[in-house]
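**Q** From the sequence below, what's the structure:
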Amino acid sequence: FSLLADSQLLCKYQTQMRNNVLFYNSPVGYKELQCQQSSQCMTRFTDSGPVISDAFEHNLKDAIVAIAYVSPSKGYIESMIDIAFANSINDVVQIAQKYKGQPRVFVVQDDSKAYQIVAGNSMPDNESVLVSPDKAIIAKNPPFIFEMRQADMCIAGSEFVENPSPALQRVMVFNNTGRLSSLYHELSRYSEMQYKDIEKILYSDTYPDTREYLVIINNLLDKMPITSAKLAKVYFGDWDLTMKSSQVAPTLFSAIIAALIQETFADELPYAVDDIVRHYIIFEPEFLRLLKEDKSLYFDDVTTLEKTESRDMIFDRAFLHALKFFNYTIGPHIDDWKWGKVHNAIINHLNSDSLVKNVMGKNKAIAFDGCNTTVYRSLWGQTNFMVDTATVCCFYMDKTVHKASVSTGITSNSASHYYSEFIAKDSFKDINLSKRNELFLIQPLKEAQKQ
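**A** Now for the predicted structure:
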């Protein structure tokens, strides 16, 4: 479950206690609640999602409320493509009116004003906000709300914007300034841009902001009289700042930063430090500022009252802990600590009904380039750097050219319809916008190759 999902649904279930076990009334009958214990609390789950009503002090006596999410539909992708070629705000409004799916917010602007359009299906008028799962997707005519906002420049469909206006900030989860910096770094290489240059930028895995970190890290490594510190400096010295799966430097850098954040905040914020490490890109610019200034009280360990720790002492511990993790998980040789060894994912294939196919096409880990802040993005959802979300399709278009590229990393299982070894991840092919509802980004690759 992810709070960053396309949209959320609140589902209300009636409950019954049977032999001191709580059951909820699912669409297929009463089922026992699932439980998951973490270091902080016990979370209860339904088939729809976690029980959000447990978070409130005053709970329902004979019912629970679960929160579910709905992933983006192809209708939203189609509407975004159409809006990109709209000639006026009126055209955008008409496109938004045709959209059928979970409620979405479109932010657009013309020469004078910025607009926000809320479009999508709604619940029937006689339904409450808390609906049963079998009625949650019921829709009627798609309404839309058309509201004028202040006259600021707005960009839709992006998580990184330079100086976003309040109208855009309202619909942004956060502003990924690191990824914006990576994009500017790539754009600065070109005085004039061709289509091939756009393709290179879309698959760029360069992380230029590491330069500022490396100045600090290398200075601190110079103070450590151990061989592994000198070896780390060698890898950083040869690094071209790309987050490629075949390189060791990205692994060392990511592990050092994660361990440094862990050591810095673990004593002050013990219950939140795991989430801070997982989502550090949200406050990454502020953390870099703290490292540069070296004046923050966060660097002091509040559990050791007899002495005051500094940034340098925290770094020493973080570096050793980072090495220890990979020493146990990969092995003692740093040459083997390639980014793809930890930044990977095992993707389940769709043909899981056949035991023979499962055995013959057993899933294996797929290594990914990039990171959270590169233009070609791959996100890790855990503290062990395993990929949680990855870019599997890139496309660009203008009035005459419409091209898309599908990654081969959908699955490594040859028994799956979503397996292909013939399309390179940066191989762009023409797409037919008149058949945008059949875009091969939502089709099995084998079917796409036949077209």
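
**Q** going forward, measure contacts between C-alpha atoms and count neighbours the same way
**A** Will do.

**Q** Show me where the stretch 251-400 of the chain has its strands.
**A** Along the stretch 251-400 of the chain, the segments classed as strands by DSSP state E, counting those that start in this stretch run 344-345, 366-367, 378-380, 387-390, 393-397.

**Q** Residues in contact with the helix or strand hosting Arg211: which ones?
**A** Assigned by DSSP states H and E, Arg211 belongs to helix 210-222. Residues outside helix 210-222 that contact it (C-alpha atoms under 8 Å, 6 or more residues apart in numbering): 229-230, 233, 236, 241, 288, 291-292, 312, 315.

**Q** To check against the first, give me the structure of this:
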Amino acid sequence: MKTLRKIGWVLIGILGIILLIGLVVKQVLKPDYSGEKYMADLQSDVTVMYDPYGIPHIEAQNEADAYRALGYVHAQDRLWQMELLRRVSVGGLSEVFGKDLLATDQFFLSLGIDDASAKAVSELDPGSEMARLSQAYLDGINQFIEEGPTPVEFLLTGLEKKPYEMVDIYNAVGYMAFSFAMAHKTDPLLTIIRDSLGVQYLADLEINSSPTTEWIRNYRGEEVSSEAAVISATRKALSALPVPQFIGSNSWVIGPEKTRSGKVIFANDPHIGFAQPSVWFEAHLMTPSYEKYGYHLAGVPMPLLGHDRNLAYGFTMFENDDIDFFYETLNPEDSTQYLTPSGWKALEVVTKTIKVKDQDDVQFSYRKTERGPILNGIANQITGDRPISMDWIYTKGENRVMEALFGISHARNIEEFKQALPKIHAPGLNTMYGDAEGNVAWWATARLYQLGDSTHTKLVMDGSKGQDRKVRYLDFKENPQAVNPPWNYVYSANNQPDSIAGMLYPGYYLPENRAKRIVSLLDSRNDWDAEAVRDMIHDDVSAVNPGIVTELAKLVDIRDLNEQQALVLDHLSKWNGNYAVDNAEAAVFHRWIYYFLKDTFEDELGEELFSQFISTHFHKRLIAPMATKSNSVWWDDVRTEDVEETKKDMVQSSFLQAFESLQEDLGDDIAEWTWGRLHTLEHPHPIGQIALLRSFFNVGPYPVPGSREVINNMAFQYNGASLFSVTAGPSTRRVIDFSDVENSMSILPTGQSGNPFSKYYRDQAKMFNKGEFRKMMMNRNEIKESASSVLTFKPIK
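**A** Alright, predicted model coming up:
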């Protein structure tokens, strides 16, 4: 017994030592939110007041000092996130994670973002105000790197901290621009379908702009298989990324005529892949001549979302087609040449070096035409097939995106704001605007262009022919837009815009589901207030899905259903499209739609191409139309030569498969088939993939309401898995009321800090899941009185 007691005391002692070491490590590695620090090149003291949620309110006597402090405090909470984001475009992920990321590095290097960034920096006027403030921000980051604690992720990966440069800012923005694009998932796939199955198989895929969908209306007022290899490589590269992708968004701005107060109300919730840390870093900058409450991308000084007492702005994805693919014809007598409309030209060969963790450096080369990189041979693709090049507008011409971000974040009114927008050539953005003067506006912001009449940008085109060249670039005033329209609101849900320049602009627009619901709700009343808008931003009712059920259910033969199956169908037929966590019909609907798509399309496409097909936007656009179509070439199962299946066969079979799969996953009691058991959200950290560290780095999982393509857009993939695990959704929710701007509200999905030792790492997660908000404080006295800590930066004398 004494021996056991001694062993017990020894174990307790060891546990105590481990706990003590853990506490010491936490104290050493956590961010420092209070005290005094000395900072080089400051002109005067800077006070950083942290509110109860860790948001820094930075008070300085001039902007350069404010941005220098912003760089420091941003880095101490998000340096690991900054590091990953700046590495994507330059092929630097293999150095962190090893050879498994080599294909991703090769793919992103071939895009040419790093070269475009270097060119933009070389042409930058270092004396411009944007460059001066950006450099101050970088200096703040670098001071933290020199003197601050090393984030635990650097210690675990053995990665060395390195200073930040101007080119890192541009590389981060370049990754964001490509993350918005959809052509790489779509164009090669549609070309395969046309070439292997026939043009008739494209007819039902809803790939073109539609004259019948819910449009974003214009109003200007008075003036105020190499193809398969390309897709496979792209999917592999993007799926391996340890940083989130930008996928869509909601926003609406309600004019004074429709609000109870007679003042504008602004709402925005950008949809981005969920990750930990979450995408946005909030910061409130205050100087005698400048104030902005902004949302910052890691390593980017100017806020992409923001507001002050005069105006508010935000973005959604425009979803325009800004990437085109071309077949290239190589000279049979000289493989270093390719054919253009003006004759043979020499291919450019670009060579890069990729550092790989625990291995020798890898030399990587790719060929390039005047349009862009030839993707064959990149990321272990099939070689020897017809070469395909990619033409991406982001890497062409002058890159003034950072100037645009500076301009919109410093605009004092709608005219100054609008003047900055033409400087954004890519990514395509729906820019949303509202102000204290009562203006509401939406601009499709991108460098748009016209192609020849016979050109189809959703298919791989022919680089040797002149008709597929750009005819002209549109002037910004021709872009889709609405400024103070007579219906007294503007909105965007990544849906199709109205016609411009005599055409419906080609794009990869999402279905009208969210748009129809937003328009219906906004049109329903003229007494909006901030509370009602906050409720609306959480709306989880589909305006479309109950109609799909109606169309499908009438084809189900009740005689072939057992009692439970008939009961499920009856309940589903009465469903109002709600996606609360305790709703059972939602689970049945999505299982049914998955099997309906699988039964309809997989026999022709095969397993791999079907998987690629359901990763595109256009598959979402075709669900409702296919539910109403009586005849389609896709209904017949090509694997059964002696039988010609009908739509009725597909509907019946898919419903029964959905029922059986739910029964297997959730049990026999259909009352227990609740949405929250299947629809869960976990915020993954790259290091959280290691099982032992998952609970420390990851946040969640939680059952959550909402669904794909409702306003509360908690998106997931149809991949045959038993769970509908949420992969993307609101990266923040903001509601700004100009009748009471100091009480405007927001929320982050997890927390403000990316440091797992910070108390702000996950403190907003449960609030986010429950649909709660917190204040975006702007009143200095309130900020001072409620501050949880104060950090002061002082000049080095």
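
**Q** Tell me how the two chains score on TM-score.
**A** Remark: TM-score between the superposed chains equals 0.65 [TM-score structural alignment, normalised by the length of structure 1]; 378 aligned residues with a C-alpha RMSD of 5.1 Å.

**Q** Now which of the contacts of helix 210-222 of structure 1 would you call buried?
**A** Taking 16 or more other C-alpha atoms under 10 Å as the criterion, what is buried in the contacts of helix 210-222 of structure 1 is 229-230, 233, 236, 241, 291, 312, 315.

**Q** hmm, which two among these are most spread apart?
**A** Greatest spacing in those, by C-alpha to C-alpha: Leu241 and Asp312 (23.8 Å).

**Q** what packs against the longest strand along structure 1?
**A** When structure 1 is parsed with DSSP state E, its longest strand is strand 7-18. In this structure, strand 7-18 of structure 1 packs against strand 21-26, strand 63-70, with contacts taken as 3 or more C-alpha pairs under 8 Å, 6 or more residues apart in numbering; DSSP states H and E.

**Q** Columns distance to Asp274 of structure 1 and mean neighbour count on top of these, output as a markdown table?
**A** Output for the helices and strands packed on strand 7-18 of structure 1, formatted as a markdown table (distance: least, C-alpha to C-alpha, whole Å; neighbours: other C-alpha atoms under 10 Å):
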| stretch | distance to Asp274 of structure 1 | mean neighbour count |
| --- | --- | --- |
| strand 21-26 | 30 | 17 |
| strand 63-70 | 23 | 19 |
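
**Q** Using TSV, lay out those together with distance to Asp267 of structure 1.
**A** Shown next, in TSV, are the helices and strands packed on strand 7-18 of structure 1 (distance: least, C-alpha to C-alpha, whole Å):
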stretch	distance to Asp267 of structure 1
strand 21-26	37
strand 63-70	32
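
**Q** how about those strands, which one is nearest Ser427 of structure 1?
**A** Comparison of the helices and strands packed on strand 7-18 of structure 1 against Ser427 of structure 1 by C-alpha to C-alpha identifies strand 63-70 as nearest, at 30.5 Å.

**Q** Buried residues in the helix ranked longest in structure 1, which are they?
**A** Secondary structure of structure 1 read by DSSP state H shows that its longest helix is helix 311-329. Using 16+ other C-alpha under 10 Å as the test for burial, helix 311-329 of structure 1 gives 311-312, 314-316, 318-319, 321-323, 326.

**Q** so the helix or strand Leu156 of structure 2 falls within corresponds to what in structure 1?
**A** Using DSSP H and E, Leu156 of structure 2 sits within helix 152-157. Against structure 1, there is no aligned range for helix 152-157 of structure 2 (TM-score structural alignment).

**Q** Give me the distance from that helix to the chain's centre.
**A** Chain-centre distance of helix 152-157 of structure 2: 26 Å, with C-alpha atoms, centre = their mean, to the nearest Å.

**Q** For it, enumerate the helices and strands it packs against.
**A** Using 3+ C-alpha pairs under 8 Å, 6+ apart as the contact test, no helix or strand touches helix 152-157 of structure 2.

**Q** give me the stretch of structure 1 that the helix or strand following that helix matches.
**A** Later in the chain than helix 152-157 of structure 2, the nearest helix or strand by DSSP H and E is helix 166-180. Across structure 1, nothing matches helix 166-180 of structure 2 (TM-score structural alignment).
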